[in-house]
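Colleague: only geometry, no sequence info:
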C-alpha cells in the first residue's frame, strides 16, 4: 500500500528555528547530531538545538524533533534539496512563514505535529509538489487561507486533528485533488460551508469527530463520492436528515455516529447506503431506527446507552440480532413491561415476526 511503503522511510518530527547553523564540511555530520548511511539519515532528536542545522544534498531524512527551534527562517533548507522526509514535531514552532520549505521539491513526508503553530502564511508550502503526507495535528491553527495547500498536487494524507479550526470555507483545499485521508477530529468546527469539500471529492477517509457541529453538513458533503469511513461522533447533532450519506452510500463501510445526543434519524437518512459494515450508534438518545437502514451487510454494530423503544419498529433490528453472530447490548427503556430487558432477549417482538410471516404468506396468493 502506498501509505505504508512510504511511511517506512521515517518517523515524525517538527522544525522551525530563528537561525540556521552553517553548512557542515562535505562528509561531516552536523554538530550534536548523529548520521547514518553516508549522511542520508541525519538524526538530531532531543539534542538541545536552537537553530536548524545545514545538511548536504545527499541527506534524505532529517529528524529535528524535540528541539526548541521556534521558527523556520527563509532559506533554512536551501542546501537540503534531496530531503524526502522532514521531522519537526515538538519543536515549539509558532508560525510557518512564506517559502519556509523553499527548494524541497523532493519532500514526501513533513511532520509538524505537536507544536504551537497558530499561523500559516500564504506561500508557506511553495515547492512541495511531491509532498504526500502532511502532519499538522496538535497545534493552534484557527484558520486556513484559500488555496494554502494548492502546491501539494500529490497530497494524500492531511492530519489536522486537535487544532482550533472553527469553519471550513470554499477553496481551502483547492489544488489538493488527490487527497484521500482528511483528519479534522478535535477542532472547534461549527460548520462546513457549502463547497468547502468540492475540491476533494475523492476522499476515502473523513474524520470530523469531536467538533461542534449541531447540524449535519449536507451541502458540504454532497459532492463526496467514495467515502469509505466517516466519523462524526461527539458532535452535538440531534437529527440526521434524509439522504445524508447517499452520494457515497455505495462505498461507505464505517460510520461512527456515537456520543452525539442523537434523538432520531429521518426515515430516509440511510437511503443509498448499501455497503456499511461497522455502524456505531452508542451513547445517544435514540428510541428507534429508520426504515432506510438495511442490516444486510452489517457485521459490527454498537447500540448501548440509548433509550430503545421495544416495539415492532425495532423488529428488523431484532431479526438481525437473531441471525447474527454478534448480539450487541441494547437496553429497552419502553414500553414499561420491557424496561430493563435487552432487545435481544425481549419477548416484545414475537408478534411482529408472526405478522411479517403472515404478510409474506398472503402475498403468494
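Modeller: Everything's here; your move. Everything quoted here is computed from the prediction, not taken from an experiment.
Colleague: from now on I want contacts and neighbour counts done on CA atoms only, so please keep to that.
Modeller: Fine.
Colleague: tell me the contacts of the residue nearest the centre of the chain?
Modeller: Compute the mean C-alpha point of the chain, and by Cα atoms, centre = their mean the closest residue is residue 183, 2.4 Å away. Residues in contact with residue 183 (Cα atoms under 8 Å, 6 or more residues apart in numbering) are 158-161, 205-208.
Colleague: that one and residue 292: what is the separation?
Modeller: Using Cα to Cα, to the nearest Å, residue 183 is found at 28 Å from residue 292.
Colleague: quick one: residues contacting residue 179.
Modeller: With contact set as Cα under 8 Å, 6+ apart, residue 179 has these partners: 154-158, 200, 202-203.
Colleague: contacts for the longest helix that the chain contains?
Modeller: Across the chain, the longest stretch assigned as helix under DSSP state H is helix 350-362. Contact with helix 350-362 is made by 312, 315, as judged by Cα under 8 Å, 6+ apart.
Colleague: list the buried residues for that helix?
Modeller: If you call a residue buried by 16 or more other Cα atoms under 10 Å, then helix 350-362 has these buried ones: 352-353.
Colleague: quick check, residue 230 in contact with residue 221.
Modeller: No - with contact defined as Cα atoms under 8 Å, residue 230 does not count as touching residue 221 (10.8 Å).
Colleague: hold the first one in mind and look at this next one:
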C-alpha cells in the first residue's frame, strides 16, 4: 500500500480515524423505528412491538454520544407487556409506554435513571400494582402519568424522594384509599388528578406536603366523608373539583385553609340542606370565586334548591340562626358573590380551556372554567415523528441511510487502498 505520490505518509490511518468517529459500531436506531438527534429521539409508536427495543448510543463526537447520553424513547400503542431492569438506556429523559399491554414493571426497571424527567405508563389496564421502590431515585422526574392502569392500591412510599415532580395523573383507576404520607415528598407538585377512582374518604392531612399544589381533581369518586383538616396546607390551591360524589355534608372548616381557591365544583352530590348545611352555607357567604350549584336532595321542601342561596328562614330552628345572620345584598346587574353562571360552551367533562386574562382576580372569572387536562406548562416532545437535519436516521422500510452515515467517498477510498 502506498501513499499519494510525493508524500511519505499514508492516508489510511486518517481515514480509519474518520470511520471510528463517524460510524457507530452497532445500529443506533432500532428496526422499524424513526430516530433523530440531538438529543437522540427514538419514536417506535404503533409498531406492534412486544418488548422494549434495544437502543444504543449515537455517533461519538456528535453531542449525544457515550454512556448516559440524553435519550427520549416513545413506545405508545404497542404490545409490550413487561418493563424489565436494564431494558432502557441509562441516559433516558423521556419514556412513553402508554397504551401497551403492560402488566409488570419489574423492581429496579427504572433504577439509575437519574436524568429521567417524564414517564407515561397510562392506559395499561393490566398494570394492577406497583412495587414501592418503582420510582425511587428519579430526582429529576417532573411528570408521571398513570391513568387507567387498573391500579387497586398505592404503596405508602411510592412517591418517596420525587421532589421535582410537578404533574401526577392517577385518574380512572380503582383506588379506594390514599395512604397517609403518600404525598409527603411532593413539595413541587402542581397538578394532582385523582378523579374517576373509588375513594370513599379523605382523612386528616391527606394532602400533607403539597404546598405548591394548584389543581386537585377528585370528582367522580365515592366520597362520602371529608375530615375538617383534609385540605390543610393547600394554601396555593386554585382549583378543586369534588362533583359527582356521595357527599351529603361538609364540615364548616374544611375549606378554610384554601386561601387561594378560585374554582370549586361541588355539583352532583346528594346535599342535605338541613342544619348540617349551615356551616357550609356560611362559608359560601365569604367565598368570592367561581362555584357550581349545590342542589339540595333533602328535606323535601327544599329539594332542588341551591344550597348557596338558602335564607335564614330555610334554617329556622337551627342553632345559631338569629341576629348574627346578616341579610345579603341583592344580586345587582351581575352574578352574585360566590356564584358564576356557567357559559354556553361549558362542557361537563373538561369545562373551558381559555384562561382568564392576566390580572383577573376573584369574582372576575368571566366565562373561564378550568378543564381536567389544562396544564400550565407543557412537557411536549419536540421533534417527535420528525427527522430533520444531518443528525438523523430513519430505519423504517425505505427511509434514509443505514448504519454508515459517514461520507460515501470515504468508503471508495478505503476500497482503493
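Modeller: It's in. This is a predicted model, so every value here is computed, not measured.
Colleague: picking up where we left off before, any idea how far the residue nearest to the centre of the first structure is from residue 167 of the first structure?
Modeller: Residue 183 of the first structure is 14 Å from residue 167 of the first structure, where distance means Cα to Cα.
Colleague: please apply the same query to residue 303 of the first structure.
Modeller: From residue 303 of the first structure across to residue 167 of the first structure, the span is 30 Å (Cα to Cα).
Colleague: what do you get for residue 91 of the first structure?
Modeller: 27 Å.
Colleague: have a look at these two and say which one is more surrounded.
Modeller: Applying other Cα atoms under 10 Å to residue 91 of the first structure and residue 167 shows that residue 91 carries more neighbours, namely 28 against 17.
Colleague: so what corresponds to that one in the second structure?
Modeller: Using TM-score structural alignment, the equivalent of residue 91 of the first structure in the second structure is residue 47.
Colleague: who are the contact partners of that match?
Modeller: For residue 47 of the second structure, the contact set (Cα under 8 Å, 6+ apart) comprises 32-33, 77-78.
Colleague: now stretch 329-344 of the first structure, how far from the centre of its chain.
Modeller: How far stretch 329-344 of the first structure lies from its chain's middle: 35 Å, per Cα atoms, centre = their mean, to the nearest Å.
Colleague: same question, stretch 79-93 of the second structure
Modeller: The answer for stretch 79-93 of the second structure is 20 Å, by Cα atoms, centre = their mean.
Colleague: do stretch 285-293 of the first structure as well
Modeller: 26 Å.
Colleague: can you tell me what sits against it?
Modeller: Residues from elsewhere that reach stretch 285-293 of the first structure (Cα under 8 Å, 6+ apart): 261-271, 273, 305-309, 313-314.
Colleague: where along the second structure do the helices fall?
Modeller: Under DSSP H, the second structure gives helices at 12-22, 278-284, 408-416.
Colleague: so which of those gets nearest residue 54 of the second structure?
Modeller: Of all these, it is helix 12-22 that lies closest to residue 54 of the second structure, at 20.7 Å by Cα to Cα.
Colleague: what's the angle between that closest one and helix 408-416?
Modeller: Angle of helix 12-22 of the second structure versus helix 408-416, following axes from the mean of the first three to the mean of the last three Cα atoms, to 10 degrees, is 140 degrees.
Colleague: just give me the match in the second structure for residue 191 of the first structure.
Modeller: That one, residue 191 of the first structure, aligns with residue 153 by TM-score structural alignment.
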